[in-house]
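1. quick one, fold the following:
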Amino acid sequence: MTADRIEKQRVLQAPRERVWQAVSEAPRFGYWFGVDFDGPFVEGARITGRIAPTQVDAEVARLQEPYRGMAFEFLVERIEPLRRISFRWHPFAIDPTVDYSAETMTLIEFVLTEQGDATLLTISESGFDQIPAQRRAQAYAANEGGWTHQLELVAKYLALKTPD
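-> Here you go, the predicted model:
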């Protein structure tokens, strides 16, 4: 049995505006997350991303390399500038022989809270209970660890002097 929700938090040493750019602008997001998107993040839009290993961490890039070019879909659910952006996707949808389109998508939320000169970033993903039982535990475990990596990647991205 798995939990239905993952939540990770990190205080980032960057102003909220800069963190917002990193999580709400598709090219910047892709740079640290490890994906090339076919368009901008627009509320209500469905966009396709293809795995393209992160540019900020060689070790994580090596882990992503076997999946290079693998496509996945993001549904941009909600954008609240400087505060929250949320997406839906099919988590851990890595088997090219499986059609995941009939499955319920999980909800990913990036929430920014100003903390002086820093920003608290909370990343959550919920809805795992709706994933088919035969892949639920694996999807949860993969993403539980994945979001830990992604918080580290966004922090590394924000630490770059010229991030893009």
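
2. contacts, neighbours, all on C-alpha from now
-> Fine.

3. mind listing the strands for this structure?
-> 5-12, 35-37, 46-51, 71-80, 84-89, 106-115, 118-126 (DSSP state E).

4. please give the structure of this sequence too, so both can be compared:
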Amino acid sequence: MEHASDTDRIERSIVIDAPRATVWNALADADAFGRWFGADLKGRTFAPGQRARGNITYPGYEHLHFDVVIDRMQPLELLSFRWHPYAVDPAVDYSEEQPTLVTFTLADAGTNRTLLTIVESGFDNVPPHRRLEAFRMNGAGWDAQLTNIVRHVAA
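-> Here you go, the predicted model:
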């Protein structure tokens, strides 16, 4: 697991012992994504320009929604979406904030192995009063999600 970040972006990379197509399916299929990420996305699809929304299933966060707009999809290479980072206060309307961009890229890492890189950028546009906490919490969140996707593709 590799860690790199500055004030505007979080970057995490991991080599997964699975073919690129398997990892791509875990990302691009909304239901599969939801299973490892912790969101109920059954019946949803990921498509550029489209919103995907579902209840968070992670214990303690069930009152929240996974809510993204898919930015780009390049099969077997890239999936990106925009969302409001660490939008955890149900009393706050985050819709006026500029969302961050989350990008998943895939590359071959040897026979039947895939390098997955996750970059979330745009934290410098998050309102100052919540920027540091959003950055810190999402950094820890992406660490956990790398473990979750590895577990998912190994199952």
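
5. give me the TM-score for these two chains.
-> Superposed pair, TM-score by TM-score structural alignment, normalised by the length of the second structure: 0.92. Supporting alignment: 148 aligned residues with a Cα RMSD of 1.1 Å.

6. before we move on, the earlier item: for the strands of the first structure, which one sits closest to Trp20 of the first structure?
-> strand 106-115 (7.5 Å; Cα to Cα).

7. what's the angle from that closest one to strand 71-80?
-> Orientation check (axes from the mean of the first three to the mean of the last three Cα atoms, to 10 degrees): strand 106-115 of the first structure against strand 71-80 gives 40 degrees.

8. looking at the second structure, where would I find the counterpart of strand 106-115 of the first structure?
-> Strand 106-115 of the first structure corresponds to residues 100-109 in the second structure, going by TM-score structural alignment.

9. and the matching stretch, what's buried?
-> Applying a neighbour-count criterion of 16 or more other Cα atoms under 10 Å, one finds 100-109 buried in stretch 100-109 of the second structure.

10. same deal with stretch 147-155 of the second structure?
-> In stretch 147-155 of the second structure, counting by 16+ other Cα under 10 Å, buried: 148-150, 152-153.

11. would you mind giving these as CSV with distance to Arg130 of the second structure added?
-> Below are these laid out as CSV (distance: Cα to Cα, whole Å):
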residue, distance to Arg130 of the second structure
Asn148, 26
Ile149, 27
Val150, 30
His152, 31
Val153, 33
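
12. widest-spaced pair of the residues you listed?
-> Taking Cα to Cα, no two of those sit farther apart than Asn148 and Val153, at 8.8 Å.

13. and the strands of the first structure as JSON lines, adding distance to Ser24 of the first structure?
-> As requested, the strands of the first structure are exported to JSON lines (distance: least, Cα to Cα, whole Å):
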{"stretch": "strand 5-12", "distance to Ser24 of the first structure": "16"}
{"stretch": "strand 35-37", "distance to Ser24 of the first structure": "12"}
{"stretch": "strand 46-51", "distance to Ser24 of the first structure": "13"}
{"stretch": "strand 71-80", "distance to Ser24 of the first structure": "8"}
{"stretch": "strand 84-89", "distance to Ser24 of the first structure": "7"}
{"stretch": "strand 106-115", "distance to Ser24 of the first structure": "9"}
{"stretch": "strand 118-126", "distance to Ser24 of the first structure": "13"}
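
14. what's the match for Val23 of the second structure in the first structure?
-> Per TM-score structural alignment, Val23 of the second structure is aligned with Val19.

15. swap that for His65 of the second structure, sorry
-> Match for His65 of the second structure (TM-score structural alignment): Ala71.

16. ok, the nearest residue to that match once chain neighbours are set aside - contacts?
-> Excluding its sequence neighbours, the residue lying closest to Ala71 of the first structure (Cα to Cα, 6 or more residues apart in numbering) is Arg50, at 4.3 Å. Going by Cα atoms under 8 Å, 6 or more residues apart in numbering, Arg50 of the first structure touches 35-37, 68-72.

17. buried ones among those residues?
-> For the contacts of Arg50 of the first structure, buried by 16+ other Cα under 10 Å: 35-37, 71-72.
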